[in-house]
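**Student:** A predicted structure for the sequence below; I have some questions about it.
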Amino acid sequence: MDIKRYSENSVTVYLGDEISEAINKQLVHLKNELEDMEMDGVSEIVISYTSLIIYYDIFKTNGKDLEDVLKTIDPARLEKRSFKYNLVEIPVCYGGEYGPDLELFDDNGLSPEEVIELHSDTKYLVYMLGFMPGFPYLGGLDERLFKDRLDNPRTSIPAGSVGIGGKQTGMYPFTSPGGWNLLGRTAIPLFDENRDPQILYEAGDRIIYRSIDEDEHKKLQQQVENNDYEVKITSREAK
């Protein structure tokens, strides 16, 4: 582990320098180990592609004490453990006004139907959350769907939009600017401050997109407006 301190209230741990499922697994193991320790003063632990940041209350602990704890942890021991993750199913209405860039994949030699088939029903790994609360950066995209971001980003993308940026797929929790290629949209709130949990997934979880038609999408929208919707979340175990 490479341990760095960039601020007075955080410690960053690096476990590599490349985006990979193996490193993500190591980071999840380390996060779980630290949370099990229930260290006084630690306020939040955040996973990124290759690192983990520990935020703490400077009036309760300090960087040196946290570094000393980290140095006692053997990553090889952690890798022998299993951990639980959630598989979160997200219904998506592809194409039309919901996915205006679906037709652009003819440059990849794919029809809209082939894009939907390749993109849906695949278990994507949540590498990290970023850009905005609830925006997942997902790995596991079929290489036939790799597509560079738009040359001219949109100034406004509707909340719930599902898209592809380069080698990754993800979705926008809020209306915002963005340059990803839009395939479809979900009516499920990806961030809800009145829901527990506010975000349905975290680093190490998996997301699977289920294709639905427009009638199902509008029905789900109504259920969301009435706060009478359900999201299928299944607990799984990873070795």
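**Tutor:** Great, that's in hand.

**Student:** please count neighbours and contacts with C-alpha atoms only from this point.
**Tutor:** Fine.

**Student:** can you show me the helices along the chain?
**Tutor:** For the chain, the helices defined by DSSP state H occupy 21-37, 63-70, 75-79, 112-119, 214-225.

**Student:** starting at the chain centroid, how far to the shortest one?
**Tutor:** Using Cα atoms, centre = their mean, to the nearest Å, we find the averaged C-alpha position of helix 75-79 to lie 24 Å away from the chain's own average C-alpha position.

**Student:** which secondary structure elements does that helix sit against?
**Tutor:** helix 21-37 (3 or more Cα pairs under 8 Å, 6 or more residues apart in numbering; DSSP states H and E).

**Student:** quick one: the nearest residue to Ser161 once chain neighbours are set aside and Ile157, what's the gap?
**Tutor:** Spatial nearest neighbour of Ser161, chain neighbours left out: Arg185 (4.2 Å); criterion: Cα to Cα, 6 or more residues apart in numbering. Distance from Arg185 to Ile157, counting by Cα to Cα, to the nearest Å: 10 Å.

**Student:** who's more crowded, the two?
**Tutor:** Remark: of Arg185 and Ile157, Arg185 carries more neighbours, 25 against 19, as counted by other Cα atoms under 10 Å.

**Student:** from what I can see that one touches Asp101, true?
**Tutor:** No - using Cα atoms under 8 Å, Arg185 is not in contact with Asp101, being 11.8 Å away.

**Student:** the structure to be compared is supplied as follows:
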Amino acid sequence: MRIRPVGTHALLLDCDDPEQVEAWRAELWHRRASGELTATEIVPGAVTVLLDGVPDPEAAAARIAGWRPRAADSGAATEEVRVPTVYDGEDLPRVAAHWDTDVPAVVDRLRRTEFRVAFCGFAPGFAYLTGLPPELAVPRLATPRTRVPAGSVALAGPYAGIYPAASPGGWLLVGRTDLPLFDVRADPPARLTPGTRVRLVDAP
């Protein structure tokens, strides 16, 4: 892990892989909650963690360099969100072909996988979910759809994701849910936040 200054009041942690990102995300949130770290925002990405609103970045970087995060799955259990899912996505046969299996096996694998929110982006409330092994990564569509319905459950690369609102998108559609994922009146507005465990369960 490498720490770099960003502007006058921010730091960027360059991590080796998504597992290290999650470990540092959890450690930094814990340190902020205990008063050992002051930062307005701690934002994980694919292989980075951004700390913004840091009063003294140089001193904070020196402290962080001496910390060793616990493993991503250690410590107190994180929240689990169960997402009721109907597995009727039009791209299920395409995913099955990439996985060299059939559609029922794809659905079974998704049901059994414990996902975790790695980071959020693309659109408000859109969470990038990890949990599938690297060999099951799938390519995006060559030509994105002009409109993907809200609640669509989809796969792209090594990630799963759920569209919180209708938008263009090139992910492979495997299902849908009616669970609201973003509400500006809620605190926090996003239902899925970094570190949250997610299960795609059968809709009643």
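**Tutor:** The structure has been received and is ready for your questions. In this text, all values refer to a predicted model and were calculated from it rather than measured experimentally.

**Student:** re the thing from before, between the helices of structure 1, which gets nearest to Ile53 of structure 1?
**Tutor:** Nearest of those to Ile53 of structure 1, taken as Cα to Cα: helix 21-37 at 9.4 Å.

**Student:** give me the contact list for the closest one.
**Tutor:** Residues from elsewhere that reach helix 21-37 of structure 1 (Cα atoms under 8 Å, 6 or more residues apart in numbering): 15-16, 45, 47, 49-52, 75, 78-79, 81, 83, 125, 127, 203-204.

**Student:** which residue, neighbours along the chain excluded, lies closest to the residue most central in space within structure 1?
**Tutor:** Taking Cα atoms, centre = their mean, the centroid of structure 1 lies closest to Pro136, which sits 2.6 Å from it. Computed as Cα to Cα, 6+ apart, the closest residue to Pro136 of structure 1 that is not its neighbour in sequence is Leu129, at 4.6 Å.

**Student:** Val92 of structure 1 now?
**Tutor:** In this structure, Val92 of structure 1 finds its nearest non-sequential neighbour in Thr186, 4.6 Å apart by Cα to Cα, 6+ apart.

**Student:** the residue nearest to the centre of structure 1 -> structure 2?
**Tutor:** Taking TM-score structural alignment, the alignment pairs Pro136 of structure 1 with Ala127 from structure 2.

**Student:** strands of structure 2, start to end?
**Tutor:** Along structure 2, the segments classed as strands by DSSP state E run 2-6, 10-14, 41-44, 48-52, 80-85, 115-120, 127-130, 145-148, 152-156, 159-162, 167-169, 172-176, 197-202.

**Student:** got the angle for the fifth one vs helix 103-112?
**Tutor:** Put plainly, it is strand 80-85 of structure 2. Going by axes from the mean of the first three to the mean of the last three Cα atoms, to 10 degrees, strand 80-85 of structure 2 is angled at 150 degrees with respect to helix 103-112.

**Student:** angle of strand 80-85 of structure 2 against strand 152-156?
**Tutor:** Put simply, strand 80-85 of structure 2 runs at 110 degrees to strand 152-156, going by the same axes, to 10 degrees.

**Student:** matching residues in structure 1 for strand 80-85 of structure 2?
**Tutor:** Aligned using TM-score structural alignment, strand 80-85 of structure 2 spans residues 87-92 in structure 1.

**Student:** average offset of that stretch relative to structure 2?
**Tutor:** Mean deviation of stretch 87-92 of structure 1 relative to structure 2 after superposition (mean Cα distance after the TM-score superposition for structure 1): 0.7 Å.

**Student:** can you tell me what sits against that stretch?
**Tutor:** Stretch 87-92 of structure 1 has contacts (Cα under 8 Å, 6+ apart) with 123, 162, 184-188, 200-201, 205-212, 217, 231-236.
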